[in-house]
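Enquirer: Got a sequence here, can you model it:
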Amino acid sequence: MNHSKKYFPALTGIRAIAAYMVFVFHFNPFRSFANEPDTISSKLFSLCDELHIGVTLFFVLSGFLITLRYQGNVQLTRPWLTHYALNRFSRIFPMYAIALGITLVVVGLRIDYDFIKQHIFFPPINKFASIFLNLTLLKGFFSNLKFAGIAQSWSLTAEECFYFTVPFVLVGNSRLLRRTMLYVAASLAIGLFLTGIGASINYYGFFANLDFLFSYTFFGRCLEFALGMLLAYSLNAKQRFYFKHFTLIGVIGIFILLIALTFYHKKTWQGVVLNNCILPIAICSLFLGLIQEHTYLRKILETKLFNLLGKSSYTFYLIHMGVIQLLIARHISQNKWVYFLLLNALAILLYKLVEEPCHKALKKLGRLPDVSASPAIPAHPTEQ
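Expert: Modelled structure (predicted):
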């Protein structure tokens, strides 16, 4: 089987689950019980407060899908790299630009919609820097600006770093495992070097500290992408896995690590190891199970409903927190689950009317080859 041409619908459905994890993390339904000691509700709050791991799931999936699609197809030529860059741009930027434009207009008219307060109260020069870094997807390098504009879009900076560096790892078919390990080591070394510079210049929190490096940047979280890459290498090499319970091990492993993270917060070194190093292994086990095993979970994630929710999950991710969510909360309902449903409906509508047509139009305009058709952020499935 040529896995690079294979479409795995369950991996589309899992995008929706990851996006909903992030939603619950941001809108923890047990927040009011946070300060109640030793109660079930407070423990549920702590558990939901670690559902930021949805981002880790996205990063591993990015590494997996990009490698699965491009391994053996990379050409370090100007035409190929141009096509590759245009395809990544067409997947990410149109919907992001629309959501950012709406955010900036609404915040400009109503300062009370700047709930992060990292944009509207800036002096003009800082505000210009914020807009520029948002438009160029570079804001994720700056601790003081990482939440400006669309707060959750800091992760797009990490994704973009991966997109524009991984072709140099995937070119050719020899020594890919060694190159991947060097890729991780080099990325970490660059991140530590930039953190040393950032600590001395103190410019908008540019690589402000180690916590920022390992929590928000590609250089500190490269291993998450790399482990997804290694899983794709194994499938592309037609390696056989005789064990038959990868889905179960993945689900149980993720749950156990989620509990462990309630004791070791992600800002501690133990939390960094759990979230950035061990959790991706459990996620890889889950992905392998969803690909190779016929389970009830796979059947659910392969349904038309989850396929649609997975395809629209990138738009949902962009709008689930921010001015659009605030407009719904203030003018329609303050019930979290009501605007969860409304945001899903709006995400599907925007995917059908804006995101998908924009991608197709840009793909046609740039004459992008079909081999480059796979997205790797929480947006769409791989395509046949």
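Enquirer: contacts and neighbour counts: CA atoms only from here.
Expert: Fine.
Enquirer: Centre-most residue in this protein?
Expert: residue 58 (4.1 Å; CA atoms, centre = their mean).
Enquirer: which element follows the helix or strand it falls within toward the C-terminus?
Expert: Taking DSSP states H and E as the criterion, residue 58 maps to helix 53-70. Next helix or strand after helix 53-70 toward the C-terminus (DSSP H and E): helix 78-109.
Enquirer: Double-check the residue nearest to the centre of the chain against residue 20; I have them as touching.
Expert: No. Applying CA atoms under 8 Å as the test, residue 58 and residue 20 come out as separate, 11.8 Å apart.
Enquirer: and for the helix holding residue 58, what are the contacting residues?
Expert: 3-5, 15, 17-22, 155, 159, 170, 224-233, 235-236, 275-276, 279-280, 283-284, 371-372, 374-378, 382 (CA atoms under 8 Å, 6 or more residues apart in numbering).
Enquirer: please redo it, this time with the cut-off set to 7 Å
Expert: 3-4, 18-19, 21-22, 224-229, 231-232, 236, 280, 283, 374, 376-378 (CA atoms under 7 Å, 6 or more residues apart in numbering).
Enquirer: And this one, please, so the two structures can be compared:
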Amino acid sequence: MSQNRLQNYFPALTGVRALAAYLVFVSHYFYVFGENFSQIGQRFFGEFHIGVTIFFVLSGFLITYRYYNNFHLTKDWFKQYLKNRVARIYPMYALLTLGAFIYFFATGDQSITKGYNPYAMLAMNITFVRGFFYSFWDTGIAQGWSLTVEECFYFSAPFAFFIMQRYRKFWLQPALITGFGAMLVVIFSRVDWYGFFGNFTFMMLFTFLGRCFEFFVGMQLALYVLGKGFVRTNKVKYSYLGLFLMFGCVFIMALQTPAKGWPTGLQSPIGVFTNNYLLPVCIALFFYGLLTETTILKKLLANKFVELLGKSSYIFYLIHLGWMYNLLHGWFNHANDYAFELYDKWGKDWYSPFENDPINLLYAFVILNIISIILYKLVEEPLNHYIRKSDFLIKNPKKNPENKSVLIQ
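Expert: Okay, the predicted model is just below:
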């Protein structure tokens, strides 16, 4: 196998993580610029939640590309695999979730608990199970619901690999998984248990059972690349084509009338179908282009600074909405009041640097990125390495040569 085929790290795909996180940021704060855009323009930016789908397809690709050809469904292999996944996801999530509840106890901000018992919500957030309940999915770090989806994929991926290799069943799997989700909705929608699989929209948009197709598209891309490599004979610019089609999906969702009780077209039937089934294919085309082409877009996403933003984007995603942003917003308001108090004292009629909401949003974007990079360098990366090298779940193979066979990345 050529060195090209053995490549295990893709800088441009790391840069894509930053793009995905920033798209989600725009989807949450587009209203700040609302008066500058028509209604369809506002709806268009509101559908930039597609960053979440980008994350899901990317996870499907990377996990399959790295593990499919060397997985062994044994106890030691699975422990090592889970250890690496925990090291990657859990430390920063746990720390920032604890921060969210400390913020709640200090401020009483009900957006953290939605009025439910804070200790129960803390336990459900720390263990990821809040993502299965319609009443709880947006407690704590609201956007963290997607990590419940990610963790479900991480846990199930080796079994999906086993089924693919043993029984050659690939696309049957997401159909069965989503069918199982539908069955749970039929059963539990009749039971008032805090919205546990309480309705089809929730199941399709906020659980792995509804969104598994996105991961399987990424998995299919990985299997194709593992089999065919990165060399292409045609000159189609898949990266640009995929990017164009991705925003075509955004436009389709923007045209939909939001379902009752939901803010965007995503939650309409056509929106769900577009987001969960059409969009992932477009994203896979985009990724395939980045993997096999040399374009300005690829060079931009692989730039060292953009790569750093991509590495810290997980933290940015976790802090861009919620308690840390709320603290920044409060500080801006205090700074604005203080500035005008000074102007009154000085007898000056000047503008405050904090009186403009779009400018404040830009401040927040920059500050949150700086915080993300600092936390990545000083906390996330060291903790990741520490856990991987530790004896958590399974003894470190480098410390214990007899376990060398289970060492995986």
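Enquirer: before we move on, the earlier item: just the buried members of the contacts of helix 53-70 of structure 1?
Expert: Neighbour-count burial within the contacts of helix 53-70 of structure 1 applies to 4, 18-19, 21-22, 224-229, 231-232, 236, 280, 283, 374, 376-378; the criterion is 16 or more other CA atoms under 10 Å.
Enquirer: which ones among those are found in helices?
Expert: Secondary structure from DSSP state H places 18-19, 21-22, 224-229, 231-232, 236, 280, 283 of those in helices.
Enquirer: quick one: the helices in the stretch 301-409 of structure 2?
Expert: 304-311, 313-319, 323-346, 357-375, 381-389 (DSSP state H, counting those that start in this stretch).
Enquirer: could you dump the ones you listed to JSON lines with mean neighbour count and distance to residue 122 of structure 2?
Expert: Conversion of the helices of the stretch 301-409 of structure 2 to JSON lines gives the following (neighbours: other CA atoms under 10 Å; distance: least, CA to CA, whole Å):
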{"stretch": "helix 304-311", "mean neighbour count": "20", "distance to residue 122 of structure 2": "27"}
{"stretch": "helix 313-319", "mean neighbour count": "24", "distance to residue 122 of structure 2": "16"}
{"stretch": "helix 323-346", "mean neighbour count": "15", "distance to residue 122 of structure 2": "14"}
{"stretch": "helix 357-375", "mean neighbour count": "17", "distance to residue 122 of structure 2": "22"}
{"stretch": "helix 381-389", "mean neighbour count": "17", "distance to residue 122 of structure 2": "22"}
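Enquirer: Looking at those helices, which is nearest to residue 190 of structure 2?
Expert: With CA to CA as the measure, helix 313-319 is the member of the helices of the stretch 301-409 of structure 2 nearest residue 190 of structure 2 (33.3 Å).
Enquirer: residue range for the closest one in structure 1?
Expert: Across structure 1, the stretch matching helix 313-319 of structure 2 (TM-score structural alignment) is residues 313-319.
Enquirer: Could you measure from the closest residue to residue 195 of structure 2 other than its chain neighbours over to residue 145 of structure 2?
Expert: Using CA to CA, 6 or more residues apart in numbering and skipping residues adjacent in sequence, the residue nearest residue 195 of structure 2 is residue 134, 4.5 Å away. Counting by CA to CA, to the nearest Å, the gap from residue 134 of structure 2 to residue 145 of structure 2 is 10 Å.
Enquirer: And for residue 104 of structure 2?
Expert: Counting by CA to CA, the gap from residue 104 of structure 2 to residue 145 of structure 2 is 18 Å.
Enquirer: Look at the two and report which has more neighbours.
Expert: Neighbours per residue (other CA atoms under 10 Å) separate residue 104 of structure 2 from residue 145, with residue 145 holding more: 23 against 18.
Enquirer: Find the nearest non-adjacent residue to the aligned residue in structure 1 for the more buried one, please.
Expert: Residue 145 of structure 2 maps onto residue 154 in structure 1 when the alignment is built from TM-score structural alignment. The shortest distance from residue 154 of structure 1 to any non-neighbouring residue, by CA to CA, 6+ apart, is to residue 140 (4.7 Å).
Enquirer: Check residue 235 of structure 1 too.
Expert: Nearest to residue 235 of structure 1 is residue 3, by CA to CA, 6+ apart, at 6.7 Å.
Enquirer: Would you confirm that that neighbour contacts residue 236?
Expert: Yes. The criterion here is CA atoms under 7 Å, and residue 3 of structure 1 meets it with residue 236 at 6.1 Å.
Enquirer: quick one on the thing from earlier: quick check: the residue nearest to residue 235 of structure 1 vs residue 13 of structure 1, distance?
Expert: Taken as CA to CA, the span from residue 3 of structure 1 to residue 13 of structure 1 is 18 Å.
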